[in-house]
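Chemist: what's the 3D shape of this:
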Amino acid sequence: MALAQAWPSKPIRVLVPYSTGTPPDISSRLVAMHLTKALGQPVYIENKPGAIGLVALKELLRQPADGSTLLCMVMPLVTTPALLPTQAVDLQKELQPIAQVDTAPTVLVVNNDLPVKSARELIELMKTRPNSLNFGSGGNGTPAHLTGELFKQLHKVTATHVPYAQFSQVAPDLMGGRLQFMFLTSSVAVPLVTSGKLRAIGIAAGKRLAALPDVPTLSEQGLGEFDSSNWTGLAARAGTSPDIIARLNKEVTAILAKPEVIAQLKDQGMIPVPGTPQQFAQYIASESKRWTEVIRKAELIAQ
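Modeler: A predicted model of the protein is given here:
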């Protein structure tokens, strides 16, 4: 109890499993800036990309459970037990969720030369030209990859996945025609679509995007419920004082209610998702179950 009362007595490090400038990095830096003011200690970001998030996660697990090191929890981490079983970490046992921060809807985009104007037309083209279309991602097990696999499974179509070591290489190949379609997070997709570099043919979320109001959701196109939004949150190492977790959750919830934070996240295509640690834990468990099933059906192996 004395430890919790004294916390934080030193700077707090937030490990982000992605490189600088990516959506999780952007939202984490925004929250860290406001946490610095709220907690009276510097809260800083350390980027630890690699191994579908395991580099950052394992760095967290090497640190004491004292609330001085936190993890930006991202969707790909829930897939690691299925994709990398030899490096598996029991997330339920090793992590203490603090709060979800945001969600970012996914946009189905195509190369401008592809002769389709809707998700239904893309499916029909894939059925008439099996395995002739390519879709890209920033690597095996990433949201873009798994969403593409889920799309294939649901609609019984085939296409070739092309993983990239650097996500920055994906958009040029998509615009250039080496890739024909892709599921992009909204923060990346919107500027490419509004500038005319790519065509959006569906929103893979529960409702339309304000930034792309004329693009219908996949469910609006009669393709059933399909929500593959990307998301981020904060987690600590299991064993961290409940008082510290409660304080962090309280501060993050207050930050996500600030109009300027809501506006800044919206500018990046993100939607704030405040909630309790228990709600975030339940969401992580449901996401893990859902994507593990996709991985099993697709017989995926991370590389």
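Chemist: from here on, just use CA atoms for contacts and neighbour counts.
Modeler: Noted.
Chemist: what's the burial count for His155?
Modeler: 14 (other Cα atoms under 10 Å).
Chemist: helix or strand right after the top strand by length along the chain?
Modeler: Counting residues, the longest strand found in the chain (DSSP state E) is strand 95-104. Later in the chain than strand 95-104, the nearest helix or strand by DSSP states H and E is strand 106-110.
Chemist: which residues are contacting that next one?
Modeler: 119, 174, 180-186, 189, 198-205, 227-230 (Cα atoms under 8 Å, 6 or more residues apart in numbering).
Chemist: buried residues of stretch 41-59, list them for me.
Modeler: Within stretch 41-59, the residues that qualify as buried are 42-49, 51-57, counting by 16 or more other Cα atoms under 10 Å.
Chemist: how about this one, so we can line them up?
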Amino acid sequence: MAALVVAIFMGGTVGGVRTSDRVRPVPVIRLAPCTCPPRYDLWGDQRACPSPRELAVARSMDMPVAIRSACVTIGFLSAAGAVAQGYPTKAVRLVTDGSAGGGGDVLARIVVAELAKVLNQQVIVENRPGAGGTLAPPVVLRAPADGYTLLQITVAAAANVTLRPNLPYDLLNDFSAISQVASGPAVVVVHPSLPVRSIKELIALTRARPGEVNYSSAGTGSSTFLGAELFNHAARVNLVQVAYRGGAPALVGVVSGETAVMFSPLGSSLPLLNRGALRALAVTTSGRVPAIANVPTVAESGVPAYEFSNWYGWFARAGTPGDSINTIQSALVSVLGRPNVAQRLSDLGYLPVGSKPGEFAAYVKENVDRLRTVLQPQRRPGGAR
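Modeler: Have a look, this model is predicted:
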């Protein structure tokens, strides 16, 4: 700052006007150490600024408005730099419950690549898959509540509250919601040989052949399981689960005809739908999905109480400073609003969200309560089913 002020006084250009043409030479002002508290130092942390006496001297010499304005601008720019030096000051770790290369992992890496640019810090994705998504939360719970270890989980975490009552953590009390990053619509798909072309026909077939029509899932507690079980509850039918070790084998099961139905993530099933390997009956969201706008929703197909989508959300450990949570949430909203990010997520079948912490916390609790109503009768002591 001192160098710039000296340049102005010695003769330079301000706004395209030679300062030497407008002001007479004046002595260079000596800058005394700032006596302001660091937190309110508008000139920047540990930077020199004119004392009140020196500012009075400058004014007495009829310092031009342009020069005084330049000094004030420098002060505010320095303040902005001081703010930027706050959280985060080091790399941030995002622990996800998805496996490397899986849908949640790909989603996380698309987001953090842009988030790192906004935060000006590295954001590292750490995969902790397994045990129905219950291995990732304890990692964050063991870390300090300083905002440098975050958690990405899905709707399965809300189901685990009921399905796995002996969890080593409390989802609603041990973590602070940051934002829902995205939702993952599902589509009800059937093997082309199944004699149904609508949800109404699927319901009729299931009721005519109770216990015989089955569905593929990636395992109890997965989004593919939850979508189907919520449908059973809302439509009052009994599609029978055939659990596979993951979403890919489950999808192969319905493509091969081993199973009849699947509530499949849209991104996974869309290429197969385009090839005619599967038939779409309905999407599970409350509204139609642009990628397959000709496919109706389950609700408009005869089950008005039904709505489901997988959500991907970020959390911090409870006790994390609110300013840190707000910084991450604001950065996420900025990233999700970028056209390149929105397009990449859309291509994978995701819908960007970017909700506020309070909104997301309420949404998670609503999910926990809703899923408890459906899943409680199915749970056995110890979490077995």
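Chemist: TM value for the aligned chains?
Modeler: The pair, once superposed, lands on a TM-score of 0.95 when counted by TM-score structural alignment, normalised by the length of structure 1; 303 aligned residues with a Cα RMSD of 1.9 Å.
Chemist: before we move on, the earlier item: and the contacts of strand 106-110 of structure 1, which of them are in strands?
Modeler: Counting by DSSP E, the contacts of strand 106-110 of structure 1 place 181-185, 199-204, 230 in strands.
Chemist: which parts of the stretch 101-250 of structure 2 are helices?
Modeler: For the stretch 101-250 of structure 2, applying DSSP state H, counting those that start in this stretch gives helices covering 103-119, 136-142, 155-163, 199-208, 223-235, 247-256.
Chemist: which stretch among the ones you listed comes nearest Tyr169 of structure 2?
Modeler: helix 136-142 (6.8 Å; Cα to Cα).
Chemist: so which elements touch the longest strand of structure 1?
Modeler: strand 230-237, helix 242-256, strand 271-272, helix 277-298 (3 or more Cα pairs under 8 Å, 6 or more residues apart in numbering; DSSP states H and E).
Chemist: superpose on structure 2 and give me the mean offset of that strand.
Modeler: Using mean Cα distance after the TM-score superposition for structure 1, strand 95-104 of structure 1 ends up 0.8 Å from its aligned counterpart in structure 2, as a mean over the superposed pairs.
Chemist: onto which residues of structure 2 does that strand map?
Modeler: Aligned by TM-score structural alignment, strand 95-104 of structure 1 falls on residues 175-184 of structure 2.
Chemist: same question for stretch 267-281 of structure 1.
Modeler: Across structure 2, the stretch matching stretch 267-281 of structure 1 (TM-score structural alignment) is residues 347-361.
Chemist: so what touches the matching stretch?
Modeler: Contacts for stretch 347-361 of structure 2 (Cα under 8 Å, 6+ apart): 176-185, 265-268, 291, 329, 332-333, 336, 342, 345.
Chemist: mind redoing it with 7 Å?
Modeler: With Cα atoms under 7 Å, 6 or more residues apart in numbering as the test, stretch 347-361 of structure 2 has contacts from 177-185, 266-267, 332-333, 336, 342, 345.
Chemist: Leu4 of structure 2 matches what in structure 1?
Modeler: Using TM-score structural alignment, Leu4 of structure 2 has no partner in structure 1.
Chemist: try Val112 of structure 2
Modeler: For Val112 of structure 2, the aligned position in structure 1 is Ala32, judged by TM-score structural alignment.
Chemist: if I pick the residue nearest to its match when sequence neighbours are not counted, what's in contact with it?
Modeler: Nearest-residue entry for Ala32 of structure 1: Val43, 5.3 Å, with adjacent residues in sequence omitted and distances by Cα to Cα, 6 or more residues apart in numbering. Contact partners of Val43 of structure 1, counting by Cα under 7 Å, 6+ apart, are 11-13, 32-33, 35-36.
Chemist: try 8 Å
Modeler: With Cα under 8 Å, 6+ apart, Val43 of structure 1 has these contacts: 11-14, 32-33, 35-36.
Chemist: so which of those is the most crowded?
Modeler: If you rank those by neighbour count (other Cα under 10 Å), Val14 sits at the top with 26 neighbours.
Chemist: map it across to structure 2 for me.
Modeler: Match for Val14 of structure 1 (TM-score structural alignment): Leu94.
Chemist: hang on, isn't its match packed against Gln122?
Modeler: No: with contacts counted by Cα atoms under 8 Å, Leu94 of structure 2 stays clear of Gln122, the gap being 10.6 Å.
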